[in-house]
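K.L.:
Dropping the sequence and predicted coords here.
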Amino acid sequence: MKQPLTVAPRSVVNARVLRPSRPAALNLLAGLTLAALIAGCAVGPDYHRPTAPTGIEFKETEGWKAAQPSDDITRGAWWEIYNDPVLNRLMPQVEAANQTLAQSEAQYRQALAVLRGTRAAELPTLNGNVSATRSGNGVSSGTTTTTTGTGVGTGTGTGTGTGTGTTIINTPSSSSSIRNQFSTSLSASWEIDLWGRIRRGVEADSASVQASAANLAAARLSAQSTLARNYFQLRVMDEQKRLLEATIKVYERSLRLNENRYDVGVSARADIVQARAQLEGARAQAIDLDWQRAQLEHAIAILTGQPPSNFAIAPAPLNTALPDVPVGLPSELLERRPDIAAAERTMQAANARIGVAKAAYFPTLTLSASGGYRNSTFADWLTAPARFWSLGPALAAPLFDGGLRRAQVSQNEAAYDAQVAAYRQTVLTALGEVEDNLVQLRVLASEQVVQQRALDAARESLRLTTNQFEAGIIDFLSLVTVQTTALNNERTNLTLLGNRLTASVALIAAIGGGWDQDLAPPVKPRPQD
C-alpha cells in the first residue's frame, strides 16, 4: 500500500530543517539511481506478431485485375467508384447519425480514458490537507455526606432500649476537557516502476485503444457496405417495377385485342380468360415489389439514423456500372482489414498483461514524503515549533498468497493463447470472404453473359411470336408462353446485375474498404444532455 508523501509549501517550511543530511542525501541519490537502472527492464514477454496462414495468392484471382499502387481503391470514400450521386449523399449520414457507430465511438473514448488513467500511475501523486478540529471529553464524580445519630428511650415496664442511625448523601460533580487541533500538510508519493508493471499496463491499454479504433473502423465499414448493398437492391427493384409496369401495358393491350377478336367471333372466350389471368398475375408481381422495396428503404433510414416514417428515396433508374475492384495479395489483408487489426491489437494487449501479472512476484518501491504544521492553538499554528516532516522509501512485497500470483499469470497466458487463436481465425475468415466474393463475381459475370444471350433470344422470340399472333397464324396460348419466358428472362437479368453489384460491395468490404490503419479516428465531444 502506498504511503503518502508530504512536502509543505516552501513559503512556510524551513528548508534547512527539511533538508536531510549530506550522507543521507547521497544514499538516497544512490538508491534512486539504482532504482532507475532496475526500472529500465520490464518483466514479461515482449510482443511479436505470431504467424498466420495467409497463402501466397488468392486462388480465385485467375483473370482478375491485380492491385497496383496507382489504382488502389480511394481511401475513405470507397463508394465513390460507383458514381451514384444518391449513394454519395447517403453515406455521410451514416458517419453522422448511425447509432451503432455512436456506440463504438463512445467505447473508443472510454478506452482512451482508461489509457490516460493508467499513464497517471507513472507520475507522482500530490495531496494537500488542511483541517481544524475541536474535541472534548467529560469526567463525572460525587461526594458522600454521612450523618450519624444516637437515641435513648425509657419507659415504664420491664425494658430499656438504645438505637443508632446513619444517613449517607451523594452529591454529584462534573468536569470536562476540550482540545483544539489545527493541521496543514502536503504529501506526495511515487511508485518506482522497477519491474515494468506500470509500463506493461500502459502497453496493454495502448493496444486496447488501437483495437477499439479498429473496431470502430470495422463497424463503420460494416454499416457503409450494408447501406450500399441495400441501396443497390432497392434500385434493382425500381428497375423490376418499371419492367412490370411496361409489361402490364403490353398485357392490357393483349386483353383488349382478345376481347375485340372475341366480339367479331375470331377468338374463343378462353383466350380472354387467359389474357386477364396473365394481366392480373403481372399486377400482383408489381404489388409484391412494394413491400420489399419499403423494407429496404426502412433499413437505409435506420442505417442513416433516421426514423423510417420521415425517410424516402424516390425511384430512379439504375445507371451504376460495375467497377473494377483491384485485389492485392493475401498478406495485405493483415494491414487493410480493421477487424484483423483489432484482433491483433487485442492479442498484443493480452501479451502485455502477462508482464503485469508477473510483476506481482517482485516487491514494489514507493518514495514518500510529508511535511506541514500541527498545533493546538490557532495563533501558534504556522510557527517553527509546530512543523513536522518525514521522508523515506517503502519496500513492500507479498510473502504468501496461496498461489494467487501463479494462478493470475497462468490465467493471462491462457488469455493470450486464446487471442492468438482468435487472431488466426479472423485471418482465415477474412481470406475465405475474399475468395468467396471473388468466385461469386467471376461466376456471376459468366452467368450474366449467358443470361444476356438468353434474354436476347427471348426478346426476338417474343417479337416474332407477337407478329404471328396478330396475323392470326398462332393461338393466344402460344403467345402467352413466349411472353412469360421473356418476362422471366428480363427479371433474371436484373437480379444478376443486382447480385454482381452487391458482391462487388462485399468484396470491397472483404479487402478492408478504404480504411487506413495509420489514421486514428477523431474523438468526438460528448453530447450534452
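P.N.:
Perfect, thanks for sending it.

K.L.:
CA only for contacts and neighbour counts going forward, please
P.N.:
OK.

K.L.:
Show me where the protein has its strands.
P.N.:
Taking DSSP state E to define them, one finds strands in the chain at 125-153, 161-192, 364-375, 387-396.

K.L.:
second one coming, line it up with the first:
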Amino acid sequence: MTFKKILIISLFLISLPVGAKESTNRLDYMNMDWWKNYNDEVLINHFQTLYENNHDLRIAALKTKQAEENIRLAGANQLPQLGFDGSVSRVFRGPRTQFGSVVIPKYIQNEIFLPLNASYEIDIWGQNYLNRKSAKKQAEIAKQQERAAYIYITSSFAADYYNLIKMDELERNLLKIIDLQKNIVSMTEKKYNSGLASINEVLDEKQILVNFEKDLNKLKENKKILNDEAVVLLGLNTDKAIELSDYQSISSPQTPETLSTTIIQFRPDLISSEDYVKKSGIDVRVARRDFLPKFILYGNLGFNAYKWNRMFAGETFLANAGIAPRWDIFTGGIKMARYRINKYEYKKAVESYEKTVLTSIQEVNDALAEAKTTKANLIKSDEDYSIEKEKHILAEKQFSIGDSSMLDEMKSEVNLYVAKQRNIAAKIDNVISSISLYNAVGGIDYTKNNL
C-alpha cells in the first residue's frame, strides 16, 4: 500500500507544470487607478469592454501562455523519461543454427517483449538547468510584452476617445459658426443690393462660409474614421458611435515640472530588453557546455517470453541498467558556429539594451516637454478666449447703443466661437499629452511624489 501511494504521488508531481506560477491578474495591467484620475466613468466602462474583447490583448495573453509552456518543455529534460516499447512477433527460422554435428531444424515460435524503458540525462554541467532558466527569462519577456500591449492599447483608445469628444464639441460649435456666417452672408448681400457694400465683401463672406463648411465635412470624416478605430479596439461589430462623456466634465492629471530619469525603469521595453540580455548570456553558457560530454542513465524492466501463458513467469523477468557516456568528437563545426551565434546575439542584446535606455530617456523627455507645452498653450488659449469674450461684450454694448451694426455684432460672435474652437482643441490636446506621457513612462502614475 505504501509503495502504491508513493507511486501515485510521484506521478502527480511529474504531471505538474514545471516552473508554473500563479496566473497573472491581467486586469492589473489596465491600471484602473491611473485612469480614475480623469474622473470619467464612461471611459472606465469602455476599458472593461476593451479588456474583455480586444483581440490584440488576447493574442498577447496567448503568447505569454505559450512562453510559460516552454518552461515546462525545457524542464522536462531535467526529469527521467519513462516509456513502454514492447513488441509481439511471430518468428520463422530456417535450419541455420548448428552446434558441431547437431543442426537445429527450422522452427516457428512467438517472441513477446514487454519492457518499461527508463532514461535520465545526468545534468553534470547544468546545461538542462540553464535551458530551463533561459525559458523562464523568455516567459518574463513575454509578460512584459503583454504589459506593453495593455499600455499601448489603453493609451491609444483613451486618445481616440478624447479626440472624439473634441470633434463632437468642435462640430457643435462649428454648426453655430456656420449658422452665423450664413446670416452674415445674407445681410452682406442685402447691403450690396442697397449699394452699401461692394461685391468683394459679399464674395469674401461667402468664401469664409465655404471654408467653414469644408472644415465641417473634414471634421465629420475624421470623426467617423476615429470612431471606427475605437470600435475595433473595443472588439465590437457595430457602426454606431461609442458613448462619450460631456466635454464640460473633462479633467486631467497635473503635469509635473520634472521627472527623474530613473522613471524609465518601469518601461516594459526596457525591462524586457534587460531580461533578453540575461537570457542571451544564459544561451551562451548553454552553447559552451554543449562541447562537454553527456552521461545518460538507462534501464529496462519487463518480461520476455515465447508463450502468452508463461508471460509473467519468474524465468521471463528481464532487467538491466547502465550508464552511456556520449561525446561528439567532430560535428563539422556545428557546435562552434552555434556558440558564436549565441555570443553575437548576446552582444546585440547588450547594444539593444543601451539603445533602449537612451531612447526611453528621449521619449520621456519629449513627452514631458509636449505635456508642459500643451499645458502652457491651454493657459494662453484660456486667456485668448477670455479676451474674445470681453471684445464680444463690448460689441454687444456698441450695438445696443447704436454705435455699430448687427453685422458687426454677428462677426464678433463668430470670432468668439472661433476662439472657442481653439480653446476646445487646446483643452483636449492637454489631456492627450498626459496620456502620451503615461505611455512614455511605462504605464505608471507619474504624478506620485516618490517618482
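P.N.:
In hand now; what should we look at? Small disclaimer: the values here were computed from a predicted structure and weren't measured.

K.L.:
Need the winner for burial among the strands of the first structure.
P.N.:
Comparing these by mean neighbour count (mean count of other CA atoms under 10 Å), strand 364-375 comes out on top with a mean of 22.

K.L.:
quick one: stretch 360-368 of the second structure aligns where in the first structure?
P.N.:
Mapped onto the first structure using TM-score structural alignment, stretch 360-368 of the second structure spans residues 430-438.

K.L.:
For that stretch, which residues meet the burial criterion?
P.N.:
If you call a residue buried by 16 or more other CA atoms under 10 Å, then stretch 430-438 of the first structure has these buried ones: 430-431, 433-438.

K.L.:
count of neighbours near Lys5 of the second structure?
P.N.:
When neighbours are defined as other CA atoms under 10 Å, Lys5 of the second structure has 10 of them.

K.L.:
that older thread, can you list the strands of the first structure in TSV and add distance to Arg453 of the first structure?
P.N.:
Conversion of the strands of the first structure to TSV gives the following (distance: least, CA to CA, whole Å):
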stretch	distance to Arg453 of the first structure
strand 125-153	78
strand 161-192	78
strand 364-375	79
strand 387-396	83
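
K.L.:
how about those, which one is nearest Val114 of the first structure?
P.N.:
With respect to Val114 of the first structure, and counting by CA to CA, the nearest of the strands of the first structure is strand 125-153 at 17.5 Å.

K.L.:
Can you name every helix or strand that that closest one contacts?
P.N.:
In terms of contacts (3 or more CA pairs under 8 Å, 6 or more residues apart in numbering; DSSP states H and E), strand 125-153 of the first structure is packed against strand 161-192.

K.L.:
Repeat the analysis, applying 10 Å as the threshold.
P.N.:
With contacts defined as 3 or more CA pairs under 10 Å, 6 or more residues apart in numbering; DSSP states H and E, strand 125-153 of the first structure has these neighbours: strand 161-192, strand 364-375.

K.L.:
out of those strands, nearest to Tyr82 of the first structure?
P.N.:
Taking CA to CA as the measure, those were each checked against Tyr82 of the first structure, and strand 161-192 came out nearest at 57.4 Å.

K.L.:
If you count contacts, what does that closest one end up packed against?
P.N.:
Helices and strands touching strand 161-192 of the first structure, as assessed by 3+ CA pairs under 10 Å, 6+ apart, comprise helix 22-38, strand 125-153, strand 364-375, strand 387-396.

K.L.:
looking at those, which is closest to Asn488 of the first structure?
P.N.:
Go through those one by one with CA to CA and the one that ends up closest to Asn488 of the first structure is strand 125-153, at 76.3 Å.

K.L.:
Compute the number of surrounding residues for the closest residue in space to Leu407 of the second structure that isn't next to it in sequence.
P.N.:
Sequence neighbours aside, Ile184 is the residue nearest to Leu407 of the second structure in space, at 6.3 Å (criterion: CA to CA, 6 or more residues apart in numbering). Counted with other CA under 10 Å, residues neighbouring Ile184 of the second structure total 22.

K.L.:
separation between Lys372 of the second structure and Ile432 of the second structure?
P.N.:
12 Å (CA to CA, to the nearest Å).

K.L.:
Among these two, which residue is more densely surrounded?
P.N.:
Here Lys372 of the second structure and Ile432 are compared on neighbour count by other CA under 10 Å; more neighbours surround Ile432, at 24 against 20.
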